[in-house]
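A.B. asks: based on what follows, work out the 3D shape:
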Amino acid sequence: MSELSKTFILTITCPDTFGIVASVTSFLADEGAFVTKLEQFGDPESKRFFMRVKFEAGRALRTEAEFGDKFAAIGNRFSMQWHLHDYYRKPRVVLLVSKFGHCLNDILHRVASNNLRIEIPAIISNHEEMRGIVEWHGIPYYHLPVNRENKAEQEGKLLDVVSAHKADLVGLARYMQVLSTELCQELEGRCINIHHSFLPSFKGAKPYHQAHKRGVKLIGGTAHYVTADLDEGPIIHQAVERVDHSMTAEDMVEIGRDIESVVFSRAIQMHCEHRVFRNDSKTVIFRR
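C.D. replies: Predicted structure coming up:
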């Protein structure tokens, strides 16, 4: 962490009990830190407490090591899982894509326009269709075609790319491959998928066609963390659009692409701004 960094995000998850907020804020005040935003939530069902604090560093809190030495007593007292994040460091996100480029293009545009504060060190695809736009943006493109015979080998190479580029997060931008259980476990908590339906409805393949067959009046998109259970991971963000009887399944697919792009980019942003907290099979989200 840079010695010059002065703004941090502190995230905390712990059992809910009396005195957490007072202890954390008193500690920061005693160290000369200036809190600019504090968000908290105590879940009465899971009995877990979640907290996100943005602060300007004080006289002795300018590195993670210095902070850890001083904060350890409070962390231990409340059995906290806590992390200190450099506010100015851009998270590194490796994107995976297949043949549909709408979510990928939306992310690339937001990054190029400085509307999404991340770095994209690499993009991986099982097809060649997106190579031109990716390389136009000056990003390395890794073509890793997948079939039944080479799936394990290609997933190993995929992990090598993720590791080599020191990725903080992997985003499945309509990557049309089911990840193995082993890969899902390896990427636990740091892999986000965009599913083209309003989960938990219409899981699996061709969800818009499933929705059209059922005559639904709302279609949507869902961004969620990837787990070994297909389309069952904790949900981060969702949106919907109204449809009617006159629309074909292909009409719904077209409308859905806009929803997917927005939902996916917002989920990436929320994760990278450290606003998402896992809460068993659900999430706690602190909005901007």
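
A.B. asks: when you work out contacts or count neighbours from here on, use the C-alpha atoms and nothing else.
C.D. replies: OK.

A.B. asks: other SSEs contacting the strand or helix carrying G132?
C.D. replies: Element membership of G132, judged by DSSP states H and E, is helix 131-136. Where contact means 3 or more CA pairs under 8 Å, 6 or more residues apart in numbering; DSSP states H and E, helix 131-136 is packed against strand 141-143.

A.B. asks: quick one: contacts of whichever helix or strand comes after the strand it packs on?
C.D. replies: Downstream of strand 141-143, the first helix or strand assigned by DSSP H and E is helix 151-164. Residues from elsewhere that reach helix 151-164, judged by CA atoms under 8 Å, 6 or more residues apart in numbering: 94, 122, 124, 144-146, 170, 183.

A.B. asks: show me what counts as buried in helix 151-164.
C.D. replies: Within helix 151-164, the residues that count as buried by 16 or more other CA atoms under 10 Å are 151-152, 154-155, 158, 161-162.

A.B. asks: mind putting the residues you listed in CSV, distance to A29 included?
C.D. replies: Shown next, in CSV, are the buried residues of helix 151-164 (distance: CA to CA, whole Å):
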residue, distance to A29
K151, 53
A152, 51
Q154, 50
E155, 47
L158, 45
V161, 42
V162, 39
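
A.B. asks: how far away is E254 from E260?
C.D. replies: 10 Å (CA to CA, to the nearest Å).

A.B. asks: one more: V111?
C.D. replies: 17 Å.

A.B. asks: again, but for L172
C.D. replies: As for L172, its distance to E260 is 12 Å (criterion: CA to CA).

A.B. asks: here is the second sequence; please produce its structure so I can put it next to the first one:
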Amino acid sequence: MQSDTTARLLITCPDRPGIVAAVSNFLFNHGANITALDQHSTDPEGGTFFMRLEFQTPHLDVPRSVLGSAFAERVAARFEMDWRISYAADLKKVAILVSKYDHALNELLWRHSNGELPCELTQVISNHPDLRAEVERFGIPYHHVPVSKETKEQAEAEMLRLLQGCDLVVLARYMQILSPGFVAHYPNRIINIHHSFLPAFVGANPYKQAYERGVKLIGATAHYVTEALDEGPIIEQDVARVSHRNDVAELVRLGRDLERTVLARAVQWHLEDRIIVHGNKTVVFA
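C.D. replies: The predicted structure follows:
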């Protein structure tokens, strides 16, 4: 299947009979071939319905804009849908923010270079100069924007200038708290990796917190960033089993492996339009 011919339709609406049939018939009547369909309802009666659908576009009988407006009028309005259509050929523009830790960054750079992350990686922004050589060897622009308590407002203004036109911002262990004003520019379009299995051990030094509690599982959490620190909708999580034999350094090493893969999966799912945000939760069709 050629990805440049794939379109994706995401739907959220009140659940009732006939939704799948209406969507399928509409696409069939316009020459689309449905190649994947996932759905979920929160309740058998009166729940909320979610659907992700992929269809092929070579034989559409109308342009994109006409297809969208016709769907809005003939299907979406009737079922009170919150919906969007995206096209795989339109690669999302992605920027990465990072500080000094490079493990999550390198995982994203490597996967992108191998064609595993379908996006245009536009730049890496860091509040430190340390990782410039690692980034630029992949041919990605690197911007050093220092941040201090006194210069935070100016630094964020410069970052927003650099990020103009960006579709997704990925925090690959960016060790700065973004202001509410910054976050408001990218609702559900900033993904963070937290080195903890949220909601446990929020804030700083989670591995030390976990060690002191004698946990038997450590984890990592990828989530969308909101104004509330570490409380945004969770996209993906994973855990590793540990014991009293593991010291803090070993927990950190194991945790970094989790962080790399959890963040990469979350970013890929966002790029492939597999995530629907509903309140402070996500439905992930992975």
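
A.B. asks: quick revisit: tell me the buried residues in the helix holding G132 of the first structure?
C.D. replies: Of the residues in helix 131-136 of the first structure, those buried (16+ other CA under 10 Å) are 131, 134.

A.B. asks: average offset between that helix and the second structure?
C.D. replies: Once fitted to the second structure, helix 131-136 of the first structure is off its aligned match by 0.9 Å on average (mean CA distance after the TM-score superposition for the first structure).

A.B. asks: hang on, G181 of the second structure in a helix?
C.D. replies: Yes: judged by DSSP: H, G, I helix; E, B strand; the rest coil, G181 of the second structure forms part of a helix.

A.B. asks: which residues touch it?
C.D. replies: With CA under 8 Å, 6+ apart, G181 of the second structure has no contacts at all.

A.B. asks: which residues in the second structure form helices?
C.D. replies: In the second structure, the helices defined using DSSP state H lie at 19-29, 64-71, 77-79, 103-113, 132-136, 152-162, 180-183, 206-213, 248-271.

A.B. asks: out of those helices, which is closest to Q56 of the second structure?
C.D. replies: With CA to CA, the closest approach to Q56 of the second structure among these belongs to helix 19-29: 9.8 Å.

A.B. asks: what's that closest one packed up against?
C.D. replies: For helix 19-29 of the second structure, the packing partners by 3+ CA pairs under 8 Å, 6+ apart are strand 33-41.

A.B. asks: compared with the first structure, how much does the strand it packs on deviate?
C.D. replies: Compared with the first structure after fitting, strand 33-41 of the second structure deviates on average by 0.8 Å (mean CA distance after the TM-score superposition for the first structure).

A.B. asks: which parts of that strand are buried?
C.D. replies: By 16+ other CA under 10 Å, the buried positions in strand 33-41 of the second structure come out as 33-34, 41.

A.B. asks: A133 of the second structure: which of the residues you listed is nearest?
C.D. replies: Closest approach to A133 of the second structure among those (CA to CA): I34, at 44.2 Å.

A.B. asks: how near is the closest one to T6 of the second structure?
C.D. replies: Here I34 of the second structure is placed at a distance of 10 Å from T6 of the second structure (CA to CA).

A.B. asks: again with N188 of the second structure
C.D. replies: N188 of the second structure is 23 Å from T6 of the second structure, by CA to CA.

A.B. asks: can you list contacts of stretch 102-120 of the first structure?
C.D. replies: Outside stretch 102-120 of the first structure, the residues that touch it by CA under 8 Å, 6+ apart are 90-95, 97, 137, 139, 173-174, 257-258, 260-262, 264-265, 269, 272.

A.B. asks: so what's the residue nearest to L217 of the second structure when sequence neighbours are not counted up against?
C.D. replies: Nearest residue to L217 of the second structure, sequence neighbours excluded (CA to CA, 6 or more residues apart in numbering): R241, at 4.5 Å. By CA under 8 Å, 6+ apart, R241 of the second structure lies in contact with 216-218.

A.B. asks: give me the number of residues near N115 of the first structure?
C.D. replies: Neighbour count of N115 of the first structure, defined by other CA atoms under 10 Å: 11.

A.B. asks: nope, A70 of the second structure is what I was after
C.D. replies: Residue crowding around A70 of the second structure was assessed by other CA under 10 Å; the count is 14.

A.B. asks: ok, the one 5 residues further on next?
C.D. replies: Here the count is done by other CA under 10 Å, and V75 of the second structure has 15 residues near it.

A.B. asks: quick one: it from I11 of the second structure, how far?
C.D. replies: 11 Å.

A.B. asks: and for E236 of the second structure?
C.D. replies: 21 Å.

A.B. asks: go on, N188 of the second structure?
C.D. replies: 16 Å.
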